[in-house]
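1. Predicted structure and sequence below. I'll ask about it afterward.
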Amino acid sequence: MVFRDLWLLAGPVLIGVGAGTGQPMITGIGVVVLIVGAASRLWARYLFRRVSARAELSEARAFQGEQVELRFEVENRKLLPLPWFDLRLTISDEIEVDGETPAAASAPGLSWLTRRGALGWYERRRWRLRISASERGQFQIGPTQIQSADLLGIFPRFWDSPAMTPFIAYPRVFALDDLGFPADRPMGEAKGRNRVFEDPLRIAGVRDYEPGDPLRRIDWKATARHGELQSRVYEPSAVQHLYVLLNIDTLEHSWEGYLKDELERTVSIAASLAVWATGRRYA
């Protein structure tokens, strides 16, 4: 940068040499150098004023392998253009881009989506991509870095937008018959004596108090009207409860680590059961 600033010193030196030696050509060259250097310096100084970059997703959550749309843009809201730009949008390595291979980033676990071009005054550039996650987890999109310079490229500048967009990928789910479970009764025959429960949010009426009724069942307004303790009667609600308990140990000892493929398969089976139960109104 110090070498580039010598442009601003070379102009007055040439002007002085030309004036001292009586050489108008050298003086003219010094004036041109001074004007070009000062204009380039000012251009670079205000290059990224009112410049913005933004990235957004059509869906912030998706299942593993499911594609969503990534939209990102850069906008210049001033008269001074960007003669050229080199944009780098940082994404996690686990994010796959349809039809494009991201460039390797300097930080481990991250890649770059790169775009190049020029940005005129009050111009906006937009890009749309289809992305998906190769693994489950939470991943990042952003920050964004843009490099540009003045018209002659004398004073390059970098600008960073720290904004990040999180992307959450749920485990891959399958139909239960694909996993070998019976599609109609994957949990087997559901038999039991306590299938009907009372729903405390649905009051059917009141009745006389019976010994053993809890205090929260007593309806004090009805008690005041009747002059005797009255207990609420709730409508029945047939609710089936399903608990999905997952053992994530894939080896005999936890300190041995884990087998990634086995763990992901187990998580997918548990997620598939949870999705199936949700669709059948299990609690």
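-> On my side now, so go ahead. Computed from a prediction, not measured in an experiment: that's the story for all the values here.

2. CA only for contacts and neighbour counts going forward, please
-> Noted.

3. ok, for T144, nearest residue in space, not its chain neighbours?
-> L89 (4.6 Å; C-alpha to C-alpha, 6 or more residues apart in numbering).

4. would you list every one of the helices in this protein?
-> 2-21, 24-45, 220-226, 260-279 (DSSP state H).

5. mind checking which of those helices is nearest A133?
-> Checking those against A133 by C-alpha to C-alpha gives helix 260-279 as the closest, at 13.8 Å.

6. what helices or strands is that closest one leaning on?
-> Judged by 3 or more C-alpha pairs under 8 Å, 6 or more residues apart in numbering; DSSP states H and E, helix 260-279 is in contact with no other helix or strand.

7. so how far is A107 from V33?
-> The gap separating V33 from A107 is 40 Å, by C-alpha to C-alpha, to the nearest Å.

8. swap in V51?
-> With C-alpha to C-alpha as the criterion, V51 and A107 are 25 Å apart.

9. Would you mind telling me which of those two has more residues around it?
-> V51 (19 against 8; other C-alpha atoms under 10 Å).

10. so D86 sits right up against S148, yeah?
-> Yes. At 6.6 Å, D86 and S148 qualify as touching, with contact defined as C-alpha atoms under 8 Å.

11. Check it against this one:
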Amino acid sequence: MFILWVLLFGMAAIYGQGRMFRRYSLRKLGYSRKFRQHTCFAGDEIELVEQLENRKSLPVPWLRVESQLPAQLQFLQGENIEVSSGSLYQNHRSFFSLGSYKRLTRTHYVKALRRGSYRLSSVTMTSSDLLGVFRQHTQFQLQDELIVYPRPADVPFHLLPSRSMQGEYAVKRFIVPDPFVVSGSREYQPGDSMKQINWKASARTGGLQVHQYDYTAERNMMILLNVEDNEKMWRAVSNEALIERGIEWAAGVANAAILQGMAAGFTANMPIGSGPDSVRIESNRGHEHMLLLLEVMAMLQLSRTVSFSQLLEHEASLGYSNQDIVILSAYWTDTLELASDKLRACGNSVTVWVIPREGLEPFQAGAKTGEEVSA
């Protein structure tokens, strides 16, 4: 009889604690998950921070937090986590145990394998009682995003036409002073930057002298990227690695141009997100503009909006001139050459780089200026 009472008491205790934990364990729980930084380059390691807070006196003996994340965010293994990966997504599970009125912060190290935009949407939280018999589920919505920039390739910028890098054509009227073309020195005037001071001339004359810059035409570069990995491609890209390399080369050209003080723009027969239109960013200068270009390139989708020959025709129809155009394409044909000649006829220089399938440097299919075409 005593054993029966013990069994009944034990069963009642198990049932009672199970109902209590099932009813109250997930109450007054706070949860957040955020990236330590919201932008990075492909190949970088970043931190994903989880924070869990128990705002009640009842402890939480066992808690599992489960979420689904893109496979391109590779978790580096750590304690109290499980990761099962597929080709597109991976399941991430974290396990916690919280005392009363406790806050726990856990940092996971993640490697961004590929450019793109990655959002944290929701997590499923499961709690259990002391014996793991009764379980309760709830879901937390998350609002955080990581933008992974393409890593700019180290491009052979010296292969571009010399006027692209140096703006070597001086003009007789004021357009813009070129810091790469020094024509002499002059006396210091209020408002001149300290970076302009010519120390040798100052020592020679005994007074403060600054560099006198010549004026050259404004240097603009437009980068055109072709998403077609072969001449017969219709819409889907079969060689994604090749086009990803092309995006890295486009980022490298833009970065090199902006570091040289040039204005750089970008267009491609590719959409951003689910949009139907080809992307186009007008030329501009500076670090903020480079970040804009990187963000746009991060969000490019590997699908074709129009054929590349149509894109070249559209660029020619815009009628701009005096720009240095760099074309990046996986192939080059006579049809594309004829379309690019229309850009040259407008007074632009056009350099064609065929995206390398192997090795580091691209094959240069052509680099002719508008003057050479008109001649």
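-> Ah, there it is. All values derive from a computational prediction rather than experimental measurement.

12. Got a TM-score for the two of them?
-> Comparison of the two superposed chains (TM-score structural alignment, normalised by the length of structure 1) gives a TM-score of 0.66, and 221 aligned residues with a C-alpha RMSD of 3.3 Å.

13. picking up where we left off before, give the residue from D86 and S148 of structure 1 that has the larger number of neighbours.
-> Set D86 of structure 1 next to S148 and count neighbours by other C-alpha under 10 Å: S148 wins out with 23 against 14.

14. That one -> structure 2?
-> Aligning on TM-score structural alignment places S148 of structure 1 opposite S127 in structure 2.

15. Quick one: residues contacting that match.
-> Counting by C-alpha atoms under 8 Å, 6 or more residues apart in numbering, S127 of structure 2 makes contact with 22, 25-26, 60, 62-64, 135-137.

16. Restricted to buried residues, select those in ChimeraX.
-> Per 16 or more other C-alpha atoms under 10 Å, the buried members of these correspond to this ChimeraX selection:
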select :22,25,26,60,62,63,64,135,136
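
17. Look at the residue mapped onto Y170 of structure 1 from structure 2 and say how many residues are nearby.
-> Matched by TM-score structural alignment, Y170 of structure 1 corresponds to Y149 in structure 2. Look at Y149 of structure 2: counted by other C-alpha under 10 Å, it has 27 neighbours.

18. again with the one 5 residues further on
-> For D154 of structure 2, the neighbour count with other C-alpha under 10 Å is 15.

19. Skipping its backbone neighbours, what lies nearest it in space?
-> What sits nearest to D154 of structure 2 in space, not counting adjacent residues and going by C-alpha to C-alpha, 6+ apart, is G252, at 6.0 Å.

20. Look up how far E371 of structure 2 lies from that neighbour.
-> G252 of structure 2 is 27 Å from E371 of structure 2, where distance means C-alpha to C-alpha.

21. Between these two, point out the one with more neighbours.
-> G252 (20 against 13).

22. corresponding residue for the more buried one in structure 1?
-> Aligned counterpart of G252 of structure 2 in structure 1: S272 (TM-score structural alignment).

23. ok, S32 of structure 2 - contacts?
-> Taking C-alpha under 8 Å, 6+ apart, one finds 50-52, 142 in contact with S32 of structure 2.

24. And those residues, which two are furthest apart?
-> So, the contacts of S32 of structure 2 by C-alpha to C-alpha: farthest apart are L52 and L142, at 13.3 Å.

25. between the two, who's got more neighbours?
-> Per other C-alpha under 10 Å, whichever of L52 of structure 2 and L142 has more neighbours is L52, with 19 against 15.

26. on that earlier part again, can you tell me which of the contacts of S32 of structure 2 are in strands?
-> Within the contacts of S32 of structure 2, residues falling in strands by DSSP state E are 50-52, 142.

27. related to what we said a few turns ago, of the helices of structure 1, which is nearest S134 of structure 1?
-> Comparing the helices of structure 1 by C-alpha to C-alpha, helix 260-279 comes nearest, at 11.7 Å.

28. Give me the buried positions along the closest one.
-> Per 16+ other C-alpha under 10 Å, helix 260-279 of structure 1 contains these buried residues: 264, 266-277.
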